[in-house]
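Novice: coordinates only, sequence not included:
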């Protein structure tokens, strides 16, 4: 299926416990504006990446991971060019998943169960064998570990402007001093605003955004050095240190581990 719109299919029109679709994004980057479903939605990245945004946070979903969006949570999606994704829609109150958005690290078993479900026709969804597949999936899903791949944001216009500008020009807008001067306010007051609106210090918040952007660049094929330069790092070593603190591995090792399991 091409694109992110499911060719007009409404996932809420049926009451199956779970239904999945494998998606191949067309060459250009695709974005779906703010929307919501009665069903909960799990978005699994197979190749490329997808960014999901809700009211107060943004998630970056690389291969081997998925973002869980509970029932009725408004969200928008943006996929990288040529990304391959799998959408899993789950009927409310059928499986014990978190009641808030989160990123899950998906095991090979769960990944294959979801992909198998995505091959089922409407008629096959009604078969006992498919019901058993869904039961196995529902047994495994709650055991998937959560990962911190989200960026806290808010509706505050200053925080929104900072996140959008730094995402577009990460090397040009790096310091609290720059932003304080731009907003004509003291660094102390701006630092307090960032903590109030995001729960993180400016430094930690910036590093989390850089981590998300780094994953996007690395997955798109940029080298570690190119990614470090794009994010404004004078030293590749400093970038690697930041990345390892955030995800527990060097960029090269992390991307290698993703590519060995992506399709």
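Specialist: Perfect, I can see it now. All of these numbers come straight from a predicted model, not from anything done at the bench. Numbers count the residues shown, from 1 in each chain.
Novice: okay, CA-based contacts and neighbour counts for the rest of this
Specialist: OK.
Novice: Do a quick rundown of the strands in this protein.
Specialist: Under the criterion DSSP state E, the chain contains strands at 18-24, 30-35, 40-47, 50-54, 57-61, 65-69, 75-79, 84-90, 102-105, 146-147, 150-152.
Novice: Put this next to the first one:
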């Protein structure tokens, strides 16, 4: 269940309680740089949209980065933690799981003008709205759009094995760490062969590819925060600016400079 008993940043969350009793409710809020909302769950699906600032969302099996203009769908009862990589301005919509056809897994997507407008309309719903009227049609159209738009490959799958997880946590904390598989397997207390086999089984890719995914997600976050392309490339562990640009272009469909400008 949602917890509206606390006060955060001077805003009494209990003011949302009457709205939260409705099958769909939404609001707009801000988090300061470095704020972490601890691991929690909701009995409703959650759609979070970053208006400005960079949001990090971690579930039990994946880590997501949301720069401005992107949203994440989190199914009901999915444990997750949210952290603000920079001062954030965001919108959230909560939807009862019984309403419409809803995605069954987390997905990140670019927010279209239509989705942005639908979220804005839901935030403005009157307390006594009727789901059988216009409001219900707006919510169902939003769900249709969330399911229809292409999901972006901006997730890093996390292993369940605690030995592998400590390695992944270390790389997430410092993506530029370029230690070899033999070093990481020793840290995990596993043979190189066993480490390699289990890592691929649990994440779907080898360590080098997984680490590159982490580096590119970190790069996207830093570019969204305004850092220069050269600075970001060096910070996340690339020795060559051209290699960074090529990898980023292949992953995001645009160059780092274009992404930063957007």
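Specialist: On my side now, so go ahead. Keep in mind that this is a model prediction, so the values were computed, not measured.
Novice: Select, out of the strands of structure 1, the one closest to residue 191 of structure 1.
Specialist: strand 150-152 (14.7 Å; C-alpha to C-alpha).
Novice: one step back: Throw the strands of structure 1 into TSV and include distance to residue 129 of structure 1 and mean neighbour count, thanks.
Specialist: Shown next, in TSV, are the strands of structure 1 (distance: least, C-alpha to C-alpha, whole Å; neighbours: other C-alpha atoms under 10 Å):
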stretch	distance to residue 129 of structure 1	mean neighbour count
strand 18-24	14	22
strand 30-35	33	15
strand 40-47	22	26
strand 50-54	31	22
strand 57-61	30	24
strand 65-69	25	27
strand 75-79	32	20
strand 84-90	18	23
strand 102-105	26	22
strand 146-147	29	16
strand 150-152	36	23
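Novice: Reformat those strands as TSV; add distance to residue 182 of structure 1.
Specialist: What follows is the strands of structure 1, written out as TSV (distance: least, C-alpha to C-alpha, whole Å):
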stretch	distance to residue 182 of structure 1
strand 18-24	41
strand 30-35	29
strand 40-47	37
strand 50-54	25
strand 57-61	23
strand 65-69	34
strand 75-79	29
strand 84-90	39
strand 102-105	33
strand 146-147	33
strand 150-152	21
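Novice: Of all those, which one is nearest residue 234 of structure 1?
Specialist: strand 150-152 (23.6 Å).
Novice: contact partners of stretch 32-39 of structure 1?
Specialist: Residues outside stretch 32-39 of structure 1 that contact it (C-alpha atoms under 8 Å, 6 or more residues apart in numbering) are 4-5, 11-12, 70-78, 89-92.
Novice: rerun that using 7 Å as the cut-off
Specialist: Contacting residues not belonging to stretch 32-39 of structure 1 are listed as 12, 71-78, 89-92 [C-alpha atoms under 7 Å, 6 or more residues apart in numbering].
Novice: got it, and stretch 242-253 of structure 2?
Specialist: 216, 233, 238, 255, 256.
Novice: Any chance of a PyMOL selection covering the buried ones in those?
Specialist: Selection of buried members from the contacts of stretch 242-253 of structure 2 for PyMOL, criterion 16 or more other C-alpha atoms under 10 Å:
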select buried, resi 216+233+238+255+256
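Novice: out of the contacts of stretch 242-253 of structure 2, what pair is the most spread apart?
Specialist: Farthest pair in the contacts of stretch 242-253 of structure 2, by C-alpha to C-alpha: 238 and 255, 15.1 Å.
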